[in-house]
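Peer 1: Pasted the sequence and its predicted model underneath.
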Amino acid sequence: MHSPTHHHRRALRRLLHASALCLGMAAAHAGWTPIAPMDEARTLHTATRLADSTVLVAGGDTGNVDGGNNPIALATTRLYNPAANTWSSGPDLPSPRFGHTATPLPGGNVLLVGGREAGPVNSANANSLLYSALTNTFAASTGQLTLRRSHHTATLLPNGTVLVVGGRGIAGQEALSSVEIFDPVTGTWSSGIDLPARRREHTATLLPDGRVLVVGGYDNGNIAAQSAYLRDPATGAWTEVPVPALNTFYRARHTATLLPDGRVLVAGGNSHVTTTLVFNPADSTWAAGPNLPAVEFGGNSATLLPGVPGNVLVAGGDSAGGASVIASTVSFASGPGQATRQPDLVTARRGHTATLLAGGQVLVLGGETTGDAVTNTGELYTHTAPLPPANVTAQPGDTQVTVRWQAPAGTGTTPAHYTVTAQPGGRTCTANYPATSCTVTGLTNGTPYTFTVVASALGGIDSAPSAPPAAATPSAAAPGGPGNAQAVPTLSQWGVLLLSALMLLAGVRLRAVGS
């Protein structure tokens, strides 16, 4: 049983939290929480959210090397359950790889393409695989790419096909210009119109009108590019969209994030600049975005957060000149009109994955950390509190009350658990999400109680208490309590009852005859 001091502190914390929500200050509670670690360290892997909200993690570079000083890749996959904060094993890939892509398809399958195998630098493969979430298996190969590639991009187009652009090939192909298209209906690949320049570690962003914007990347001479191209969805042809000399724009390993208004925010990259650029597809023009606040990125991630228009979370990456790895995070808000520092990552990292979960949190996994060590750690970013539960009811029993509630309408961070608190006394019970009831025990019969429910996200960020509170008075005679139990007749009592019924029936018949 918790001490009164504990309950007073909890009540004060919830009171302060509710006040902050009223003042529109929920973002002040944003922060990072470590999760259960993976059993294997990995970087340059993929992490894909599935329809059931679990996350499929596939492949990756271990950070170790073999006798020939070649990196050792992983063929393993793992599944992360955010609600339970647990890991389980998935099916192995046919061969180890890193620097591949994973694209969720309509219907729930995931397409894995290419990647670098264990071995020399130019050891990319041409395999493509379909993962079935329904069977938790990889289907037979969906066919071979025309060219081997890793560090490419794969973009799901509005017609359901997947556009693969560029990447690193085999010897002499430090960067590719080729384009290939996968049709999931037929399970076949076809060639598209080549990109006008060779690119790897670039970005490809699907625009609302169906065009694809390719930005930056390394060319065949390992030089970061200052160029961008648009693909016409009708013809497949590419058009350059020149980048004006707004700032230094030699970028690779950067991020490009589609904003809710259709513009694209470009941030970070190996140019190690604090500037950002914003592309406007309405007139194919570029404008300077807000500067990063004294932080320089490369190998960073960027995730569009729900709930706040234009809010993009940029996390991790290299520091100035690539001398070290950083833990900084930055949030762009107001479409974007400003950049503000956010709480630092628990572990500095680059080359990690960042996955938006169904509840609005961001899951960061793996990557390289200080000293180029590859990590098995992960952490969860929560930027808003869960919404408070709704329609709370209380059913009294003997020295206990069962409290029920409903998940609130609207969007909010998915809770990890719910806590019900009884007043007076502060006794509690806890139910893990998605349960919607629990029973507070140890109450005093005859004492009126009120009950509130608080939803808590992983990391201890609480919702405001449910309102209005539910009321109930436990009693030995309450519904479901022993005092209200109905006695079950014994066997002899059943005989007496049956005889009485027969006599009653006979009396009715006699009266009927006599009349």
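Peer 2: It's in.

Peer 1: going forward, measure contacts between C-alpha atoms and count neighbours the same way
Peer 2: Noted.

Peer 1: contacting residues around the closest residue to R263 other than its chain neighbours?
Peer 2: Distance criterion Cα to Cα, 6 or more residues apart in numbering; nearest residue to R263, sequence neighbours excluded, is N280 at 4.9 Å. By Cα atoms under 8 Å, 6 or more residues apart in numbering, the residues touching N280 are 262-264, 286-287.

Peer 1: Compare those and tell me which is most surrounded.
Peer 2: V264 (24 neighbours; other Cα atoms under 10 Å).

Peer 1: want to compare, so here's the second one:
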Amino acid sequence: MSPFRSLIPISFAAVLLAGALVAVPASSAKKNGTFSDTGSMIAGSTFGTQTRLQDGRVLFVGGESFSTGPLVKLSSAEIYDPKSKTFAATGSMAVPRNNPTATVLDDGKVLIVGGTPETYAEIYDPATGSFSRSGSMAEARALHTASLLNDGRVLVAGGESPSTRATLQSAEIYDPKTGTFKATGSMTVPRRIQTASVLQDGSVLLTGGTSSVSQPERAGLYEALNSAELYNPKKSRFVSTGAMSTARYDHRASPLRDGTVLVTGGWRGGQTQASTERYKPSKRKFVRDASMSMGRAAHSASVGYYQGQEYVLVANGFFGTSPDDFGIDGSGESYNPYDKTFRTVGGMSTDRRGQVSTVLRDRNILFAGGVAFPDTPNVAELYKPVAAPGTVTDVMRADVAMARATVTWKKPRRDGGAKVTNYQYRIKKKGKSWQDWNGKKKKKLKVSGTSTYSKTFRKLKKGKKLKPNTKYVIELRGKNDAGGGPNQKVSFRTQR
């Protein structure tokens, strides 16, 4: 990690203007995941797209660059090959596009939408390495979202007009079968710089963003929205859903395996937000979750799986506590959905924001592009993950008496890439609320001469002794540098 978070230039993009910037030392990171350099882009870019193709390669399209001097909007594209760890040029688009979207269709081709005053879309064909024009939208747009629906169509929603900067409320559907766009229901409010996440039931969750039209005089001063809405593809309409606890834009939303969506960071009132929240579709509401180590906006958030264990890597972006004091950060942190905590990871060699990230087939995460004062970096980086351990195995009630119970278990079959250092446990009376976790280093729980671990429970954590003829529940989990793994539950009734 670079020793200081980078200062950002006074004006390098339309979204951010003047601000007094102070360099802040980056925090030290415990390396439960590491970054390493891999290849260099032909044209370092920001505000472009990064999309994993069906063959595992990664397509980079458009954006803008000032690696070679003045700011230039790009029509070029390039391909990263994970096998050779190199970038190579591929076909160019018909027009430069800044803040477009790129969506992999069911046939493996890529739909490129927006980011230009032109309304027509383009299709990239990986087999030929070329772009071709496709249908036209009713409205040109940038800073919008594009979501692949379960039926193969694409929902394009909101954004701003590249010509007038007006925030858009409209949405359109692209049909790959006909190559055309068709208007669909409008959002409940105009939005740009929002997020859109496809839920497990096929609906699309849109969160936050801004409806502001005027250009702010300082960073992060657009008026943020806390509202959210759902798009129903079958009914072609948007409806409001529960609001977020914090208004935010330029944030990130990450759908998780359990069906919830983790929302992180963003701008609000000129400050980057450290808060996070999760959307629960079954209740149609947001609940607060753990806070990140620092406020972030225009960061990346990648959902990864390592040895079957889920994590969310949040990295880089803007940080700042006021419109006059902000900069670019080079750190990363990993969210563990099992114990709902963030932990710092090894930092990048280059501080950057506005970069994009892609989870590769080998489970590593590719970072490329973005802004790193004084230019847009060409160097790309790979993140090698560490995840929480798997579930403890062979859990047994070894001994149950009137006022005690002994439970035994064995180590998880998968350690998440880091050694299990502790085992954690908690106990409750059945039907009551859980108390806090407790735990010990694994060597203190090891049964001598065996591969088994053991813990005898005589009291609840608050000191109350176990009662005879009473049902209790115990949860166990292993813990490594990435946090605690999934809980393994065992129930028992004490003897009379």
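Peer 2: In hand now; what should we look at? All figures in this text were calculated on a predicted structure; none of them were measured in a lab.

Peer 1: one step back: just the contacts of N280 of structure 1: which are in strands?
Peer 2: 264, 286-287 (DSSP state E).

Peer 1: Strands of the stretch 51-200 of structure 1, residue ranges please.
Peer 2: Taking DSSP state E, counting those that start in this stretch as the criterion, the stretch 51-200 of structure 1 contains strands spanning 55-58, 61-65, 71-73, 77-81, 86-89, 101-104, 110-113, 128-132, 137-138, 153-156, 162-165, 179-183, 188-191.

Peer 1: same question but for the stretch 201-350 of structure 1, I mixed them up
Peer 2: Ranges of strands within the stretch 201-350 of structure 1 are 203-206, 212-215, 228-231, 238-240, 255-258, 264-267, 277-280, 285-288, 301-304, 312-315, 329-333, 338-342, based on DSSP E, counting those that start in this stretch.

Peer 1: now the ones you listed in TSV, with distance to A102 of structure 1?
Peer 2: Listed next are the strands of the stretch 201-350 of structure 1 as TSV, based on distance: least, Cα to Cα, whole Å:
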stretch	distance to A102 of structure 1
strand 203-206	14
strand 212-215	18
strand 228-231	21
strand 238-240	24
strand 255-258	17
strand 264-267	21
strand 277-280	25
strand 285-288	29
strand 301-304	16
strand 312-315	21
strand 329-333	25
strand 338-342	28
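
Peer 1: list the contacts for the closest residue to S284 of structure 1 other than its chain neighbours?
Peer 2: Distance criterion Cα to Cα, 6+ apart; nearest residue to S284 of structure 1, sequence neighbours excluded, is V241 at 6.6 Å. By Cα under 8 Å, 6+ apart, V241 of structure 1 lies in contact with 227-230, 284-285.

Peer 1: Out of those, which is nearest to L130 of structure 1?
Peer 2: L230 (28.1 Å; Cα to Cα).

Peer 1: so what's that closest one up against?
Peer 2: By Cα under 8 Å, 6+ apart, the contact list for L230 of structure 1 reads 211-214, 238-241.

Peer 1: among those, which recur in structure 2?
Peer 2: Here is what carries over to structure 2 from the contacts of L230 of structure 1, by both residues aligned by TM-score structural alignment, their matches' Cα atoms under 8 Å: 211-214, 238-241.

Peer 1: Which of the residues you listed sits closest to L16 of structure 1?
Peer 2: Minimum distance to L16 of structure 1 across the kept ones among the contacts of L230 of structure 1 is 45.1 Å, recorded for L213 (Cα to Cα).

Peer 1: about what we covered before: how about the strands of the stretch 51-200 of structure 1, which one is nearest R511 of structure 1?
Peer 2: Smallest distance to R511 of structure 1 across those (Cα to Cα): 73.2 Å, for strand 77-81.

Peer 1: Run through the neighbouring helices and strands of that closest one.
Peer 2: strand 55-58, strand 86-89 (3 or more Cα pairs under 8 Å, 6 or more residues apart in numbering; DSSP states H and E).

Peer 1: Quick one: those strands as JSON lines, columns for distance to L345 of structure 1 too.
Peer 2: Shown next, in JSON lines, are these (distance: least, Cα to Cα, whole Å):
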{"stretch": "strand 55-58", "distance to L345 of structure 1": "20"}
{"stretch": "strand 86-89", "distance to L345 of structure 1": "21"}
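
Peer 1: ranking those strands by burial, who's on top?
Peer 2: For those, the largest average neighbour count (mean count of other Cα atoms under 10 Å) is found in strand 55-58, namely a mean of 24.

Peer 1: In structure 2, which residues correspond to that one?
Peer 2: Residues 58-61 of structure 2 are where strand 55-58 of structure 1 lands when matched by TM-score structural alignment.

Peer 1: repeat for stretch 176-186 of structure 1
Peer 2: Counting by TM-score structural alignment, stretch 176-186 of structure 1 pairs with residues 168-178 of structure 2.

Peer 1: and that stretch, which residues are buried?
Peer 2: 168-176 (16 or more other Cα atoms under 10 Å).

Peer 1: mind giving me CSV with these and columns for distance to N316 of structure 2?
Peer 2: Shown next, in CSV, are the buried residues of stretch 168-178 of structure 2 (distance: Cα to Cα, whole Å):
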residue, distance to N316 of structure 2
L168, 28
Q169, 30
S170, 31
A171, 30
E172, 32
I173, 33
Y174, 33
D175, 35
P176, 35
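
Peer 1: out of these, who's nearest V198 of structure 2?
Peer 2: Distance ranking of the buried residues of stretch 168-178 of structure 2 against V198 of structure 2, using Cα to Cα, places I173 first at 14.5 Å.

Peer 1: Which residue in structure 1 aligns with V473 of structure 2?
Peer 2: So, by TM-score structural alignment, V473 of structure 2 is left unmatched.

Peer 1: Then V473 of structure 2 would be within a strand, right?
Peer 2: Yes. Judged by DSSP: H, G, I helix; E, B strand; the rest coil, V473 of structure 2 forms part of a strand.

Peer 1: Skipping adjacent residues, who's closest to it in space?
Peer 2: What sits nearest to V473 of structure 2 in space, not counting adjacent residues and going by Cα to Cα, 6+ apart, is S491, at 4.4 Å.
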